[in-house]
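> How does the following fold in three dimensions:
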Amino acid sequence: MVTYRHLGSSGLKITEITYGNWLTHGSQVEADTATACVHTALDLGITSFDTADVYANTVAEEVLGRALAGQRRESLEIFTKVYWPVGPKGPNDVGLSRKHIMEGIDGSLRRLGTDYVDLYQAHRYDYATPLEETMQAFADVVRSGKALYIGVSEWTADQIRAGQELATQMGFRLVSNQPQYSALWRVIEEKVIPTSKELGLGQIVWSPMAQGVLSGKYLPGQKPPAGSRATDDKGGQQMISRWMRDDILTAVQGLRPVAQEAGLSLPQLALAWVLQNPNVSAAIIGASRPEQLEENVRASGVVLDPEVMAAVDTALQGAVLTDPALTTSPQERPA
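Sure thing, here's the model as predicted:
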């Protein structure tokens, strides 16, 4: 079964393998398959589920809500997010204004079929809204009981520090950050993680397999497998494009003997690698079919020897991105 970890310094425990439905529910995967994946996740011991209003323009929340219907609500940890344009994408259907946050939480709860979410997250930093306004809205969401905890996603270390200072003044605390993090994408290690440790935030990391590249299924010099994310024109292809270079794909193939020596598959190695960081509370995984979950949850509880961690670094030398400046939010609200 999947191991639990505390979410940052809070008292909330979440499964260190968390199920997320970005790029799948409502877009890549039919509703029946999506429901089967959610039920398989539950059977495997996953109780934490991450979504966002922007995924498939609100449809992903609806699919997750239907898939979780009938489950004991107290036994689940449901996360969602607000920031990106949704619905008809009008001028106030985006960002972290008080109007959008208050309307956003109500819409998310309605679609998810629940009275509250365990974690409500600022999906990016909003330069168009005073931070005080955003934090006050989140404080009111917590006091109303519509969200139990507040987190952020892809905020810089300085933004996290400023947000936590205001949150504390307003009677709540930020408990989490949701950044991209993998053996290939390590940009949070220099600044975001030390700041988060100091301030009590845990990382709920997305794309721990670098959009699937660290699974090893993409081979240098060959076309991507049919039906893979690299062939998806609804968003997956664009996200994975940065990794689809032969030098990177060749480096990833160098992880095969490392994984074999550790008794793991390549996806399991990728997930276990991010979970070795003590500031990581959970790694988010998606699935287009239930069997993927059955393999990936076996990474839970795995402890990698220092020799294995060093071998990963050696194999990926030259392919890893570490520049903290790559943690960014749009300077202007997206339309």
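> alpha carbons only for contacts and neighbour counts from here, please
Noted.
> Which residue ranges of the stretch 201-335 of the chain form strands?
With DSSP state E, counting those that start in this stretch as the criterion, the stretch 201-335 of the chain has strands at 202-205, 280-285.
> Let me have those strands in CSV, adding mean neighbour count as columns.
Shown next, in CSV, are the strands of the stretch 201-335 of the chain (neighbours: other Cα atoms under 10 Å):
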stretch, mean neighbour count
strand 202-205, 27
strand 280-285, 26
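> Out of those, flag the one nearest Thr134.
strand 202-205 (20.5 Å; Cα to Cα).
> Helices of the protein, start to end?
31-43, 59-68, 98-112, 131-143, 157-169, 192-199, 236-240, 246-253, 256-262, 266-275, 290-296, 306-315 (DSSP state H).
> From the contact counts, what lies against the second one?
Applying 3 or more Cα pairs under 8 Å, 6 or more residues apart in numbering; DSSP states H and E, one finds that helix 59-68 makes contact with helix 31-43, helix 98-112.
> Sequence B follows; please return its structure for comparison with A:
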Amino acid sequence: MDFRHLGNSGLKISAISYGNWLTHGSQVEADVATACVRQALEEGITTFDTADVYANTAAESVLGDALAGERRESLEIFTKVYWPTGPRGHNDSGLSRKHIMESINGSLRRLQTDYVDLYQAHRYDVETPLEETMQAFADVVRSGKALYIGVSEWTAEQLRAGHALAQDLGIQLISSQPQYSMLWRVIEAEVVPTSEELGISQIVWSPIAQGVLTGKYKPGQPAPEGSRATDDKGGADMVSRFMDDDLLGRVQKLQPIADDAGLSMAQLAVAWVLQNPNVASAIIGASRPEQVTDNVKAAGVTLDAEVLASIDDVLGDVVVRDPAMTARNAPKHRPS
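Next comes the predicted model:
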């Protein structure tokens, strides 16, 4: 396993991190989830990413149970706050001081730890002054309940404003967690250059594009039974943007490139995002332990310029690059 600095901090994290969105507490049973976490540890993964909203807090509990007994100092545990949790009351979402302070306590209890290494704003809250949010985060850090602060799916402008306030408050905003893959490159034009300037790293989610880049979805054919595209609990909505015959046909043409590189399609996809020097870690998920073992093999892989060019030639104009997509997909009001 490779380890990389997160932002301009002294914290190192595993280049492959394990995330439990859409799996723990919902798609897979607790014993299978625990087996996946144990396999991640066996493969050298030390960084684990979750959020309070995943399975309405159940995912944090499953992860806490799975990591119980491990040496805490040897792990990097990340969680997030913003989306509705609990009974979805009027203060059960967002980045108000009230919700942040209550949420960190709940997350620590479920994760069975005294602190998280990284506490992340899961989206930007348009209904709360940024000053209030960053002050609350600063107080969470000063109380010892989080070591560093990060964000998820913020625009370059929002990153710059949040980073400036963090500096004024004497805390470290060191990470951004965006969607990023061969097919979804909207961060490259603005978020990545801004992050490089500010000393912020990317921890990217969906590097395999919701499983599309494994090649399991074939053009003109129904999605395999049990796949994410058939999951009406949320997976199908996320993968639907990629379920286009032209796009799926081009993904099939990546197979020879993966074969020549000695990689599976999934390994090629994960290795591709790790070629970006601003990416500190790629988050993988799993519903079976063997998926962890397969994906981890992407760590340390170097793809040469010819391979990267071949990927671009194959995918062509199906790649989404518009930086405005980050703002376009962001919540326009606090969810309830």
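> a markdown table for the helices and strands packed on helix 59-68 of the first structure, including mean neighbour count and distance to Thr250 of the first structure?
What follows is these, written out as a markdown table (neighbours: other Cα atoms under 10 Å; distance: least, Cα to Cα, whole Å):
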| stretch | mean neighbour count | distance to Thr250 of the first structure |
| --- | --- | --- |
| helix 31-43 | 19 | 31 |
| helix 98-112 | 19 | 41 |
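> Nearest approach to Gln71 of the first structure belongs to which of the ones you listed?
helix 31-43 (9.5 Å).
> Adding distance to Leu201 of the first structure, write the helices and strands packed on helix 59-68 of the first structure out as a markdown table.
Converted to a markdown table, these look like this (distance: least, Cα to Cα, whole Å):
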| stretch | distance to Leu201 of the first structure |
| --- | --- |
| helix 31-43 | 25 |
| helix 98-112 | 21 |
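> deepest of the helices of the first structure, which one?
helix 266-275 (a mean of 25; mean count of other Cα atoms under 10 Å).
> how much space between the residue sitting furthest away from the middle of the first structure and Gly236 of the first structure?
Distance from the C-alpha centroid of the first structure peaks at Gly221, with 29.9 Å (Cα atoms, centre = their mean). Going from Gly221 of the first structure to Gly236 of the first structure by Cα to Cα, to the nearest Å gives 20 Å.
> picking that back up, please name whichever of the helices of the first structure is nearest to Ser182 of the first structure.
helix 266-275 (6.1 Å).
> contacting residues around the residue farthest from the centre of the first structure?
Neighbouring residues of Gly221 of the first structure by Cα atoms under 8 Å, 6 or more residues apart in numbering: Asp246.
> of all the helices of the first structure, which lies closest to Trp22 of the first structure?
helix 59-68 (7.6 Å).
> Show me what the residue farthest from the centre of the first structure lines up with in the second structure.
Counting by TM-score structural alignment, Gly221 of the first structure corresponds to Gly220 in the second structure.
> mind checking how far its match is from Leu213 of the second structure?
To Leu213 of the second structure, Gly220 of the second structure is 16 Å away according to Cα to Cα.
> what does Thr128 of the second structure give?
37 Å.
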